[in-house]
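>>> Sequence and predicted structure are below.
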Amino acid sequence: MLQNILIVDDQPEMLELMKDILEPEGFAVTTLVYVDDIVSCVTQHQPDLVILDHLLAGVNGGELCREIKNHPLTAALPVILLSGFPRLREAFGDFGSDAFIAKPFDINTLINTVKSYLADGHMLAHA
């Protein structure tokens, strides 16, 4: 069974790029440009890992990360936060994310980071 990655980014080109990078690595990828309730979205899609853009249209991806990490059903889910403004992390923190990748990112960095969090010990057990 393929491991599922949920990616939320308000730039369709970025979603397509990450999908094109991760699917050939053997992952199932679900992409969304907008989420109004991240916990419901995670419950619906059952991802093994979430990638969130830090600055989304109308919402802070870091706050979405915090919602995932603070909810008992999703707290163990690995979350990677992406940002084209890495200094935001210095100013606002990592919001509980498991990893942070600055945009533009190195393809191998993205792949290796995803794979490291989807190794056997880091998988979320689906109920």
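Right, received. Where do you want to start?
>>> For the rest of this, base every contact and every neighbour count on C-alpha atoms.
Fine.
>>> Assign the residue nearest the centre of the chain to helix, strand or coil.
Nearest residue to the geometric centre of the chain (CA atoms, centre = their mean): Ile51, 1.2 Å. In terms of secondary structure, Ile51 is strand; the call rests on DSSP: H, G, I helix; E, B strand; the rest coil.
>>> Alongside the first one, take a look at this:
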Amino acid sequence: MNKKIFIVEDDADLSEAIQLILKGEGYQTAASLDKNSIKGVILHMPDLVLVDNKLKDGLGSELCVAIKNHPLTSHIPVILISGYANLSAIARECGADDYLNKPFEMSELIETVGNHLKHLV
């Protein structure tokens, strides 16, 4: 079965590009444009969540905390993506499993996602 990735990115073009790249790697994807998507995470029960930190309706780090604190989703790896200079500290504070600084190479995205999903059967 294909691994599922849930993407929370308010830049529709970037979200679409990420989805195309990940689908090309054999992953299933679903996406949301806002952080009010813990419901989306629970609904899709993905194997991994990619979340932009700067969203139109708040911070992705807040969604990360919600994911990590919810009993149904606390096991799901979260990768924070953003152009913030202190992204590593933000990722650490919110409990994210990893982070990618924007702009990132798509090969870097594929490698980071793969690293977090390789242990899953």
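On my side now, so go ahead. None of these values were measured; they are calculated from a predicted model.
>>> The residue nearest to the centre of structure 1: what's it in contact with?
Ile5, Leu6, Ile7, Val8, Val79, Ile80, Leu81, Leu82 (CA atoms under 8 Å, 6 or more residues apart in numbering).
>>> Let me see the contact set for the first one.
Think Ile5 of structure 1. Contacts for Ile5 of structure 1 (CA under 8 Å, 6+ apart) come out as Phe27, Ala28, Val29, Thr30, Pro47, Asp48, Leu49, Val50, Ile51.
>>> Now do the helices in structure 1.
Per DSSP state H, structure 1 has helices spanning 12-22, 38-45, 61-70, 87-92, 107-117. These are given in chain order.
>>> Spatially, and excluding backbone neighbours, which residue is closest to Ile38 of structure 1.
Once flanking residues are discounted, Ile38 of structure 1 sits nearest to Leu64: 6.3 Å by CA to CA, 6 or more residues apart in numbering.
>>> now that neighbour: how far from Pro104 of structure 1?
In this structure, Leu64 of structure 1 and Pro104 of structure 1 are 21 Å apart, going by CA to CA, to the nearest Å.
>>> Looking at these two, which is more packed in?
Under the criterion of other CA atoms under 10 Å, the comparison of Leu64 of structure 1 against Pro104 puts Leu64 first, with 23 against 10.
>>> measure that one to Pro12 of structure 1 for me?
Distance, Leu64 of structure 1 to Pro12 of structure 1, using CA to CA: 19 Å.
>>> And Leu49 of structure 1, by the same measure?
Leu49 of structure 1 sits at a distance of 19 Å from Pro12 of structure 1 (criterion: CA to CA).
>>> Also Val29 of structure 1?
From Val29 of structure 1 to Pro12 of structure 1 the distance is 14 Å (CA to CA).
>>> The two: who's more crowded?
Neighbours were tallied for Val29 of structure 1 and for Pro12 using other CA under 10 Å; the higher tally belongs to Val29 (21 against 12).
>>> Please name the nearest non-neighbouring residue to that one.
On the basis of CA to CA, 6+ apart, the spatially nearest residue to Val29 of structure 1 that is not a chain neighbour turns out to be Ile5, at 4.9 Å.
>>> Residue in structure 2 paired with the one you found?
The alignment partner of Ile5 of structure 1 in structure 2, by TM-score structural alignment, is Ile5.
>>> ok, how many other residues are close to Asn36 of structure 2?
When neighbours are counted by other CA under 10 Å, Asn36 of structure 2 registers 17.
>>> give the contact list for it.
Residues in contact with Asn36 of structure 2 (CA under 8 Å, 6+ apart) are Asp57, Leu63.
>>> Next one: it from Leu55 of structure 2, what distance?
Plainly put, Asn36 of structure 2 is 10 Å away from Leu55 of structure 2 if you go by CA to CA.
>>> what does stretch 58-78 of structure 1 contact?
By CA under 8 Å, 6+ apart, the residues outside stretch 58-78 of structure 1 that reach it are 38-39, 42, 48-50, 52-55, 79, 81, 94-98, 117, 122-124.
>>> Fine, thanks again, bye for now.
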